[in-house]
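[1] sequence plus predicted model, see below.
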Amino acid sequence: MMILRYSAASPYARKIRVAAELLGLAQRIEIVAASTADPNDSLRRQNPLGKIPTLVLEDGSALYDSRVIAEYLDHLGGGRLIPADPSRRFEVLRLQALGDGVNDAALLIRYETATRRPELRDQDAIDLQQGKIDRALATLEAAPPSGPVDLGQIAVACALGYLDLRFEGAWRARYPKLVGWLDTFEKMVPAFAATKA
C-alpha cells in the first residue's frame, strides 16, 4: 500500500486526495499525518525537503511535490485527469499551475500574518502576494473552468477551499461566477467536500 504524508489543511494534499478518489486509487493509499516542524518525523527521511504532500510508494521510495504525485496517480489511474492530447493537456496543466500559484501566494501571506509578530510583518510582501491572488481570481472569474473534471479544476477548487479556510472566504464577494463554479464542482465531486479541513 502507498502512504500519503499530509496535513488536513494543505491544499496540495487535498488536491492529491481528491485526485486519488476520482481515479479509483484511494483504497490503495494510506493517509498518514505529518508534522513538517518536527525534526523527528519520518517525513524528513522520506522527503529531504520535509514538505507535504509526499507519496511513499510500496517499494519505499517517495514522490514529491503534488504535481509529480498527481502525474503519477493519473498514470496509475489510466490518464483520466491529465489528457494526453497536447491541446487539452497543456490547458489542464496551466490551470493546475494557476491554482497552485494561488496556494503558493496564500501560504506566504498566511506565514507572514500567522507566524511573525505584528511589528515584524512586511505589508509590501503581503500586498505582492495578494496581487497574485487577485489577478488569478479575476482571470478565473472572466472564464471559469469548464468541461469534464480534470486536474486543473481540482487544483483551482482546492485553492478556493484554502482561501475559505484561512481567509474566511473573503474572495467570494468579488467573484460570483467563481463561487457558482465552485458550488457546482462540489456537487459533482463528493471527494472535495469529504476532504475539507
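    Looks like it arrived, so ask away.

[2] going by C-alpha atoms from here, please, whenever you check contacts or count neighbours.
    OK.

[3] just the helices in this protein please.
    Taking DSSP state H to define them, one finds helices in the chain at 11-22, 43-46, 66-76, 86-114, 123-142, 151-167, 176-188, 190-194.

[4] list the buried residues of the third one.
    Across helix 66-76, burial judged by 16 or more other C-alpha atoms under 10 Å covers 66, 67, 69, 70, 71, 73, 74.

[5] then this one, side by side with the first:
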Amino acid sequence: MSEKLQLHWSPKSPYVRKVMICAHELNVVPRLELVRSVAAMLKPNPSIMEYNPLSKIPTLVRPDGSTLFDSVVICEYLNDLAGGSLFPSEGEARWQSLRWHAFGDGLLDALILWRNEREREQPLKPLIDAFELKARTSLKLLDSEAEALTSAPLSIGSITVGCALGYFDYRFDNFGWREQAPRLAKWHTKLSERPSYQATEPLEG
C-alpha cells in the first residue's frame, strides 16, 4: 500500500478545487497522489465506486485503504494532519467559517444544477429562473458580508465562497457577477492572488 494519500481528482470540479486549495495552504500537496477520475452524473465510474459507492469526487484513499469523502471531510482531515488553522476550533469564528462553508457549498450545488438544466435539450424555464434568483440573491448577501470576509483569517469558509465565485467565472462568464457584487469582487480579486488559487484554476481537457 502506498504511503501517499490517493485523491480521486479532476481539474474541473470546484469541490476538488476546495480540497486542493486547502492542500496547498497546508503544504501537504507532496503527500497526495492525484488520480484523474471522471464522475459523470449519468455514468457511475467503477474505479471511483471501488472506494466511494456514490461515484463522486473528491474521494481520498488513505494508506491503510480506508476512505474519506466528501470535500469538507477531506479538508478537515488534511487540516488535522498538518496541524492547520483552516477550521477555527471555537467561538464565533468557528460558526462564521462553517456558515460561509455551507453557504458556498449550497451556492455551488445550485450553480451545478443550473448548468445541468441549461444544457438540456428543453430546459425548464421556471427552474432556470429559480436558480438565477438564488444566485443573484446569494451574491447580494455575500456582497454585504465582503468586509467581514476581508477581515477574517483564511478558513474553510472563505475558501469555499472563493471556489463558488471561481465557478461563476468558469461556467457563467456572461452572468456578470462582479457588477452585481462589487465589494465581493474586490475581496475575490485579492483572494485570487494567493498561490493556492492560482495553482488550482480549473482546466479543460
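    All right, it came through fine. Being a predicted model, the structure only gives us computed values, none of them experimental.

[6] follow-up on the earlier one: quick check, nearest of the buried residues of helix 66-76 of the first structure to residue 166 of the first structure?
    Residue 166 of the first structure has its nearest neighbour among these in residue 66, at 19.9 Å by C-alpha to C-alpha.

[7] got the contact list for that closest one?
    Residues in contact with residue 66 of the first structure, defined by C-alpha atoms under 8 Å, 6 or more residues apart in numbering, are 12, 13, 15, 16, 52, 53, 54.

[8] got it, and residue 191 of the first structure?
    By C-alpha under 8 Å, 6+ apart, the residues touching residue 191 of the first structure are 17, 18, 21, 22.

[9] trace the first one over to the second structure, please.
    Spelled out, it's residue 17 of the first structure. Alignment note (TM-score structural alignment): residue 17 of the first structure maps to residue 20 of the second structure.

[10] got a list of what the closest residue to that match other than its chain neighbours touches?
    Excluding its sequence neighbours, the residue lying closest to residue 20 of the second structure (C-alpha to C-alpha, 6 or more residues apart in numbering) is residue 200, at 6.8 Å. Residue 200 of the second structure makes contact with 11, 17, 20, 21, according to C-alpha under 8 Å, 6+ apart.

[11] and residue 183 of the second structure, by the same measure?
    Residues near residue 183 of the second structure by C-alpha under 8 Å, 6+ apart: 143, 144, 146, 147.

[12] make a PyMOL selection of whichever of those turn out to be buried.
    To isolate the buried ones among the contacts of residue 183 of the second structure in PyMOL, judged by 16+ other C-alpha under 10 Å, type:
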select buried, resi 143+146
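
[13] just the closest of the contacts of residue 183 of the second structure to residue 98 of the second structure, please.
    residue 146 (16.2 Å).

[14] show me what residue 6 of the second structure lines up with in the first structure.
    So residue 6 of the second structure corresponds to residue 3, using TM-score structural alignment.

[15] for residue 65 of the second structure, that is, sorry about that
    So residue 65 of the second structure corresponds to residue 60, using TM-score structural alignment.

[16] report how many residues lie close to residue 96 of the second structure.
    Using other C-alpha atoms under 10 Å, residue 96 of the second structure is surrounded by 18 other residues.

[17] separation between the counterpart of it in the first structure and residue 98 of the first structure?
    The pairwise alignment with the first structure assigns residue 96 of the second structure to residue 91, based on TM-score structural alignment. Distance of residue 91 of the first structure to residue 98 of the first structure, given as C-alpha to C-alpha, to the nearest Å: 11 Å.

[18] cool, residue 172 of the first structure as well?
    To residue 98 of the first structure, residue 172 of the first structure is 18 Å away according to C-alpha to C-alpha.

[19] these two: which has the busier surroundings?
    For residue 172 of the first structure versus residue 98, the count of surrounding residues by other C-alpha under 10 Å is larger for residue 98: 23 against 15.

[20] leaving out sequence neighbours, find the closest residue to the more buried one.
    Excluding its sequence neighbours, the residue lying closest to residue 98 of the first structure (C-alpha to C-alpha, 6+ apart) is residue 136, at 6.7 Å.

[21] residue in the second structure paired with the one you found?
    In the second structure, the residue paired with residue 136 of the first structure is residue 138, using TM-score structural alignment.

[22] surely that match touches residue 105?
    No - the criterion here is C-alpha atoms under 8 Å, and residue 138 of the second structure misses it with residue 105 at 11.7 Å.

[23] tell me which of those two has more neighbours.
    Regarding residue 138 of the second structure and residue 105, a neighbour count based on other C-alpha under 10 Å identifies residue 105 as having more, with 22 against 17.

[24] how far away is that one from residue 80 of the second structure?
    Distance of residue 105 of the second structure to residue 80 of the second structure, given as C-alpha to C-alpha: 21 Å.

[25] quick one, what contacts the closest residue to residue 82 of the second structure other than its chain neighbours?
    Nearest residue to residue 82 of the second structure, sequence neighbours excluded (C-alpha to C-alpha, 6+ apart): residue 26, at 6.2 Å. Contacts for residue 26 of the second structure (C-alpha under 8 Å, 6+ apart) come out as 78, 79, 82, 84.
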